[in-house]
Structures are given as structure tokens and as C-alpha cells.
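Visitor: Return atomic coordinates for the entry below.
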Amino acid sequence: MLHLLLAVIYISFISLGLPDALLGSAWPSMYGEFGVPVSCAGAVSMIIAVGTIISSLQSDRLTRRLGAGKVTAVSVGMTAAALFGFSASRSFLQLCLWAVPYGLGAGSVDAALNNYVALHFASRHMSWLHCMWGVGASLGPYVMGYALTGGGGWNLGYRYIALLQIVLTLFLLLSLPLWRTPAGGGTEADPGPAMTLGQILRIPGAKAVMAAFFCYCAIEQTAGLWASSYLVLQKGVPAETAAGYASLFFAGITVGRALSGFLTMKLSDSRMIRLGQGIIAAGTAALLLPLGERAALAGLIFIGLGCAPIYPCIIHSTPEHFGAEKSQAVIGVQMASAYAGTCLMPPLFGLIANHITASLFPVYLLALWALMVLAYETLLRSGGKVA
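Guide: Next comes the predicted model:
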């Protein structure tokens, strides 16, 4: 039964990744139809992100009341409904309204699933599950492209993904009995009181892990968003070549997480995180030094490989640092910090590139890296258990 539940969770992670890149791939076909500027994609993305932050902060309360299985099923159902809403939208305002349940569904399921896996499964599964999320995020644009090239339009692309989410919701509802007997025994839902945000922030190491997560996600999203522009503007790489190079960053993350799953059998979470940090530093140095186009390409791949183990290993080590009874609450604020980093820091570099110079891209990444390392080492010294 445990293996069957694990299979359901793996499918869930693939499905969760499917909608994440849809807006970016569909927006060139959408904004003209709605009669809005191309920049309005940022508004939709921001609404989704704010909803995700709010639901992440409420994940402890919801999971204690309903259990991870029900939270996951309800959240995926909300996402499916929101995607159908996207597909049926005829105005930009409708799109923004449907972005609210989209974001609220995404945050709860992310925090609940990550905590469940951290509590009941080995670190290798956390790495492989996040690798599966990358597979889903890569497949989403292909589904949208199939709908667009087939003449169905972006509406049909969203509808395809919504149907897949509905199928997943049914699977999750049928799997609910499996969630009631976790690997460690006992009942799935914890009837104890949920922690308030103030109580969470007073836990030794909580602020440090939030800062580490904020900086990590800022590095990942800034690199993914601005790598291509940096290569074009500073390295003289042709735009079409730069786009291919930038995609290797995401390939590095996906492949790196597949490899990380095997490495976690030999290395602890803390060693995996430090290893990833070292590889990011090497990749950033390759971008920073005047070593030419090939070095820049290698640098992006290394940054992706270095990013690979950090996110899953920080999450997996949360019960070790803070205890199983507090892990859901802490993972909730970690998710909120992650989304805050993805929302705030890439646009900040955009302002720097616009008003100063895009050549500061590796310097910006290096500064975030230094803060991440400092925050993580502070966590390890805070008195919590080291994974």
C-alpha cells in the first residue's frame, strides 16, 4: 500500500508542474485577444503568487484539520476549476478573478505534499519528486504548443491541463484511505492546535531557514528569467542561441535532481546543500570571469546543477531541524518565503539592468548566494538537529 501511495504522490508532482509554465507559453496568444499590454502577464502572475503565499501560511491549520490527503485533493480540484476558468475567460478581469483560486490551491498542496514526504519518505524521494515536478513543468508548454498548432487556441491548451488535473483529483480521492496510515504509523491528521505566524517565527532557526529559502528561490528564478538577456547583452551571444543556452539551466536542475536522489543515499541533507552551494559558486564564477561564450554556457549548467539539491534537501531536513510536530508550520512559511523571493528579486534585477547595467547579473547572483550560505549556516548553528 505504501508503494501505491508513493506512486500517487509521484503522479501528483508531475501534474503539479504541468500548469506552472502555461501562462508564459500561452500569453503571446492571449494578451492581444484581451486587448491588454503584454506586461499584464505580470499582474496575473502576481495574483497567483499572492494567493500561493496566503495558502502556504494557512497550510498548517488546514493540514491539521483535514490531513494531507484531503488538502491535496481539494487543492488540486481548486486548481482544475481555476484552469477551466482560464480556458473560458473572455476578459482580462475574468482571468484575474480565476487566478485567485489558482494561487490558493497551489500553495496548500505544495506545503502539504512536501511535509508529508519529508516526514514519511527518504531524502532520495524528495529529490526525485521535485525532478518529476520539473518534468511536468517542461511538458506543460508542449501541451499548450500542441493546442496552438492544432488550431484549438490557448483555451484548449488550458482545458487539456484542467482535464488532467481532474483525473488526478479523482485518483487522490480514491487514494484517501492510503493516507490514513503513514509509514511511521498512526493517523494522518494531527488534531493538535495550529501554530500562529508569531509562534513560528520565535522557533530557533525559523527566520534563518526562511531567509535561506528566500535567497535560493531568488537565485533560481533570477537565473531562469535573466540568463538569456545577460548572454545577449554582455557576451554577444545571438538571441536564438542564448535562448537554447538558458534552457540548459532548467535542464541542469532537472537532471541534477535525478542524480541527487542517488547521492542522498551516501550524503546527508546538509552535505548535499553545501555541495549544491559550492557548485552554484563555481557556475557564477564562470559567468563573472571574462572566459568567453563556452564558459558562460558551462556556468549556467553548473548553476542549474547546484540548485538541484538545495530546495528538496532543505525541505526534507525540516523535521530533523524543527521536529515532526512543527514541520508543517515551518514548511508553510518556507513556501511563503520561496514565493516571496520569486516575486520580488527577479524584477529587482530588471530594474538594476535597466537603470545601471545587465553586466551585474553574476554579481547579483553571487550576493544572493552569499546571503543564502550565511542564512543556512546560521540555521545549522541555531541548535536544531543537523540532517
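Visitor: From here on, just use CA atoms for contacts and neighbour counts.
Guide: Fine.
Visitor: for this structure, what's the longest helix?
Guide: If you go by DSSP state H, the chain has its longest helix at helix 324-355.
Visitor: ok, and for that helix, which residues are buried?
Guide: 326-343, 345-347, 349-350, 352-353 (16 or more other CA atoms under 10 Å).
Visitor: Next: stretch 172-189.
Guide: So for stretch 172-189, counting by 16+ other CA under 10 Å, buried means 172, 175-176, 178-180, 182, 188-189.
Visitor: Among those residues, which lie within helices?
Guide: In helices, defined here by DSSP H, the members of the buried residues of stretch 172-189 are 172, 176, 178-179.
Visitor: Name the nearest of those relative to Ile219.
Guide: Nearest to Ile219 among those: Leu172, at 33.0 Å, using CA to CA.
Visitor: Wait, that closest one touches Thr72, no?
Guide: Yes. Applying CA atoms under 8 Å as the test, Leu172 and Thr72 come out as touching, 7.5 Å apart.
Visitor: Helices along the stretch 251-387 of the chain, start to end?
Guide: Listed in chain order, the helices of the stretch 251-387 of the chain (DSSP state H, counting those that start in this stretch) span 269-288, 293-307, 310-316, 318-322, 324-355, 361-380.
Visitor: Figure out which of these is closest to His3.
Guide: Across these, His3 has its closest neighbour in helix 310-316 (18.8 Å, CA to CA).
Visitor: Which residues does the closest one contact?
Guide: Applying CA atoms under 8 Å, 6 or more residues apart in numbering, the contact partners of helix 310-316 are 114-115, 117-119, 123, 126-127, 130, 213, 216, 269-270, 272-273, 276-277, 331.
Visitor: quick one on the thing from earlier: distance to Met1 added to the helices of the stretch 251-387 of the chain, as CSV?
Guide: Shown next, in CSV, are those (distance: least, CA to CA, whole Å):
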stretch, distance to Met1
helix 269-288, 27
helix 293-307, 33
helix 310-316, 22
helix 318-322, 24
helix 324-355, 23
helix 361-380, 36
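Visitor: quick one more, to check against the first:
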Amino acid sequence: MYSLLLAIIYIAFVSLGLPDSLVGAGWPVMHQDLGVPVSFAGVITMIIAGGTILSSLASERVTRRFGAGIVTAVSVGLTAAALVGFSVSGSFWMLCLFAVPYGLGAGAVDAALNNYVALHYAARHMNWLHSFWGLGASISPFIMSYAVTSGMGWTGAYRTVGIVQAVLTCVLIVSLPMWGKVNRVAPPGQTDETDEAHGAATEPPGAGGHVPLAQALRIPGVLVILTAFFAYCALESTSILWASTYLVAERGVDAATAAAFASLFLLGITGGRFLAGFLADRVGDKQLIRLGFTTAGLGVAMLALPVETDVLALAGLVVAGLGCAPVYPAIIHSTPANFGRRSSQAVIGIQMAAAYTGSTLAPPLFGLVSAWAGMWVLPLFLAVLVALGLLMSERLNRLVGQRGRAERLARQP
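Guide: Here you go, the predicted structure:
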């Protein structure tokens, strides 16, 4: 039962990655068919991001009431309906309308599923699951390309992914009884060292009471990890959007070569998470976060070095991707240990909101900065984000360590 549900969750993560690249891959054709400027893609992505942030913040209350299984199934169903809606949209306002359930479904399922895995599965699975998400995100541009070249049009790509999501919804509904059983039995070898301190053993949905947003934000260390998560997601999204332009404008790299290595940044994240899965249980989340930020910083430094050859800069982009790989899964997986199982859903929901805020705001912010200072500033911008993420994650480690020592002293006779 435990392994079968894990297999379903792996499939869910692939499917969840599929819609994330569709707008970017299809927009060159979509905006022409809809008769709107290229810049209107930002409107769609902002609506999706807004819905995602709202549903992430509400995920704790909803998941505690209905359980992770039901929330995941309903959210994937909501996303499937939105994608089918995209496929029948003949005007821009219809895309904006269907972008609302698209974002609401994505945020709720992301928070619920990540918390469930953090509570019930080993660290290696968190890394591998996010690697599978990257696989899904990498596949969707090919789906869009095939749909456009085969005559199905961009609507065919959305319809295809929508059908895949609908099938997954049916599978999740059938699997609902498994979620409750896994909830009641912790996986072999998995413990939460802070359970005793926080008074929260493995518990079914609804146990322990609702943790309000304001209360979660007052937990020592939450604001620190939110800043680290914001910095990481800002680093990732800014690199994805602007790295290719930087290589062409500042390093004189051929456009095709720059595009290929920019895609290798994403492949580095996906492959790095797969490799990190083999180390996660032995190394631990704290060390993975530290190693990830440090390696990403090394990659950014390689990107900035003023040398004649472009090889170092191109390799630096790949190294930065490998460094980014374990940070997101490790932050999520460490949440129950850092803040207690009872509060983990609330904290992860806020973390998801911080993640989407960073991903949404940082790329256009760098666009403004580069318009004023020049594209050369990209490595400096990325270095600031790396330093902020590393500094905040290390501060959290100190806070958690101090709290643990204080709790051990308090339990001594």
C-alpha cells in the first residue's frame, strides 16, 4: 500500500510539471491567434501566480479539514478543467478566466502534496519527486511543438495535457483509501526528532487543530526560511529567463549555443535532484541546502569571471543548475523537523506562497535593473540572492539548534 501510493505520487509529480511550460512554449503562436501583444503573456502568468499564492496560503485549513488525498485529487481536477478551458478559448479574456482555477489548483496541490511527502517519505523521495516534476516540465514544450507542427494547434497541446490531468484525477480518486492508511502508519525508519518537543506524533488529517497564518508566521525561524525560499526561487527563475540573454549580450556567445546551455541549467536542476536523492538520507537536508547554495555560488562566480574563453561561463551555468537542484526539496522536507509536524502544513503553504512570489517578482525586477545598469549586472544580482539564501538558511540552523538545546535542558530533572 505504501509503495503503491508512492508510485502514484511519482506519476502525479510528472503530471504536475506538464502544464508549467505550456504558456511559455506556446505563446509565440497563441498571441498571434488571439490578436494580442507578446507582452500579454505576463498578464496570464500573473493571474496564475496570484491564484497559486492565495491557494497556498489557504492550503493548511483546507488540507487539515479534508486530508491531503482529497485536496490533491480535487486540485488536479481543477487544473484539468482549466487546461481544457484553455483548449477551447478563442479570446484572451477567456484565457484570463481559466487562468484563475489553473492557479488555484496548482497552489493547493503543491502545498498539500509536498507536505504529505515531507511527513511520510524519506528525503531521497523528495529529491526524486521534484526531479520527476522537472521531467514533466521538460516534456510539455515537446507536446506543444508536436501539436503546432502536426496541425492540432496550440489548443491541441492544452487539450492533451488536460486529458492527462483528468486521467490522473480519476487515479487519485481511486487511491483515496490509501492516503488514510499511510497517514496512520509512519514509513519504516522515518521519525521526526521534534515530535516529542512539539507534542505532535503522526496524526490523521484534522488532528491538532488549525494553525492560523498569523500564528505560523510567529513561529521562530519561519520568517527566516521564507526569506531563504524567496531568494532561492528568485535565483532559479531569474537564471532561467535571463541567462541566455546575458551570454549573448555580454559574452558574445552565439544565440543557439546560449539557448542550449540555458536549457542545460534546467537539465542540471532535474539531473541534480536525481543524484541528490542518493545522498539525501546520508547527508541530511541541512547539508544539502548548504552544499546547494555554495555550489550555485561557485557557478555564478564562473559565469562572472572576465576571461576570454566562454567555456568557463557556459560551464558555470551548468554548475549553478546542479547547485540549485537540492535546495527546494531539502527546504520542504526539513520543514516538519524544523517546525513540528502539527505546523508543517501551514508553514509549507506559506513557503509555497513565498516561492511563487520570488519566481514572479524577481525576473521583471532584474529586467528593470538591467535596463538601468546593463546586462553585465546579472552575476552580481544572482550572487546577492545566493548569499541571502545561504545566510538565512544558516541562521535557521542556529535557531533550531538553540531551540533543541533549550528543550533538552528543560526536560532534564
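Visitor: so who does the closest residue to Leu139 of structure 1 other than its chain neighbours touch?
Guide: Leaving aside its chain neighbours, Leu139 of structure 1 sits nearest to Leu18 (6.3 Å; criterion: CA to CA, 6 or more residues apart in numbering). By CA under 8 Å, 6+ apart, the contact set of Leu18 of structure 1 is 133, 136-140, 161.
Visitor: With Ala216 of structure 2 instead?
Guide: Residues near Ala216 of structure 2 by CA under 8 Å, 6+ apart: 222, 343, 346-347.
Visitor: on that earlier part again, can you select the buried ones from the contacts of Leu18 of structure 1 in PyMOL?
Guide: Remark: buried members of the contacts of Leu18 of structure 1, expressed as a PyMOL selection using 16+ other CA under 10 Å:
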select buried, resi 133+136+137+138+139+140+161
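Visitor: Looking at the contacts of Leu18 of structure 1, which are in helices?
Guide: Using DSSP H, the subset of the contacts of Leu18 of structure 1 located in helices is 133, 136-140, 161.
Visitor: Thr196 of structure 1: which of those is nearest?
Guide: For those, the residue nearest Thr196 of structure 1 by CA to CA is Trp133; the value is 29.6 Å.
Visitor: Give the equivalent position in structure 2 for the closest one.
Guide: Residue correspondence to structure 2 (TM-score structural alignment): Trp133 of structure 1 is matched to Trp133.
Visitor: Roughly how far does its match sit from Ala371 of structure 2?
Guide: 33 Å (CA to CA, to the nearest Å).
Visitor: repeat for Leu266 of structure 2
Guide: Leu266 of structure 2 is 25 Å from Ala371 of structure 2, where distance means CA to CA.
Visitor: before we move on, what about Ala12 of structure 2?
Guide: As for Ala12 of structure 2, its distance to Ala371 of structure 2 is 40 Å (criterion: CA to CA).
Visitor: Then Glu250 of structure 2?
Guide: Using CA to CA, one gets 14 Å for the distance from Glu250 of structure 2 to Ala371 of structure 2.
Visitor: what's the answer for Gly156 of structure 2, then?
Guide: Gly156 of structure 2 is 37 Å from Ala371 of structure 2, by CA to CA.
Visitor: Please apply the same query to Pro220 of structure 2.
Guide: Distance, Pro220 of structure 2 to Ala371 of structure 2, by CA to CA: 38 Å.
Visitor: Ok, Tyr158 of structure 2 next?
Guide: The gap separating Tyr158 of structure 2 from Ala371 of structure 2 is 34 Å, by CA to CA.
Visitor: Next: Thr149 of structure 2.
Guide: Relative to Ala371 of structure 2, and taking CA to CA, Thr149 of structure 2 is found at 36 Å.
Visitor: For Ala25 of structure 2, which non-adjacent residue is closest in space?
Guide: Computed as CA to CA, 6+ apart, the closest residue to Ala25 of structure 2 that is not its neighbour in sequence is Pro141, at 5.4 Å.
Visitor: what about that neighbour, how many neighbours?
Guide: 21 (other CA atoms under 10 Å).
Visitor: Also Gly134 of structure 2?
Guide: 23.
Visitor: what's it in contact with, if anything?
Guide: Counted by CA under 8 Å, 6+ apart, Gly134 of structure 2 has contacts 14, 17, 266-267, 269-270.
Visitor: Now do the helix or strand containing Gly69 of structure 2 and helix 341-373, the angle between them.
Guide: Using DSSP states H and E, Gly69 of structure 2 sits in helix 68-87. What separates the directions of helix 68-87 of structure 2 and helix 341-373 is an angle of 30 degrees, with axes from the mean of the first three to the mean of the last three CA atoms, to 10 degrees.
Visitor: post-alignment, the very next helix or strand once past helix 68-87 of structure 2 versus structure 1, mean distance?
Guide: Counting by DSSP H and E, the next helix or strand C-terminal to helix 68-87 of structure 2 is helix 92-120. In the superposition with structure 1, the average deviation recorded for helix 92-120 of structure 2 is 0.3 Å (mean CA distance after the TM-score superposition for structure 1).
Visitor: What helices and strands are in contact with helix 92-120 of structure 2?
Guide: helix 41-66, helix 68-87, helix 123-149, helix 327-333, helix 335-339, helix 341-373 (3 or more CA pairs under 8 Å, 6 or more residues apart in numbering; DSSP states H and E).
Visitor: So which bits of it are buried?
Guide: 92, 95-120.
Visitor: Relative to Ile219 of structure 1, how far out is the equivalent of Thr270 of structure 2 over in structure 1?
Guide: By TM-score structural alignment, Thr270 of structure 2 lines up with Thr254 in structure 1. Shown here: Thr254 of structure 1 relative to Ile219 of structure 1, a distance of 16 Å by CA to CA.
Visitor: If anything else comes up later, I'll come back, but that's it for now.
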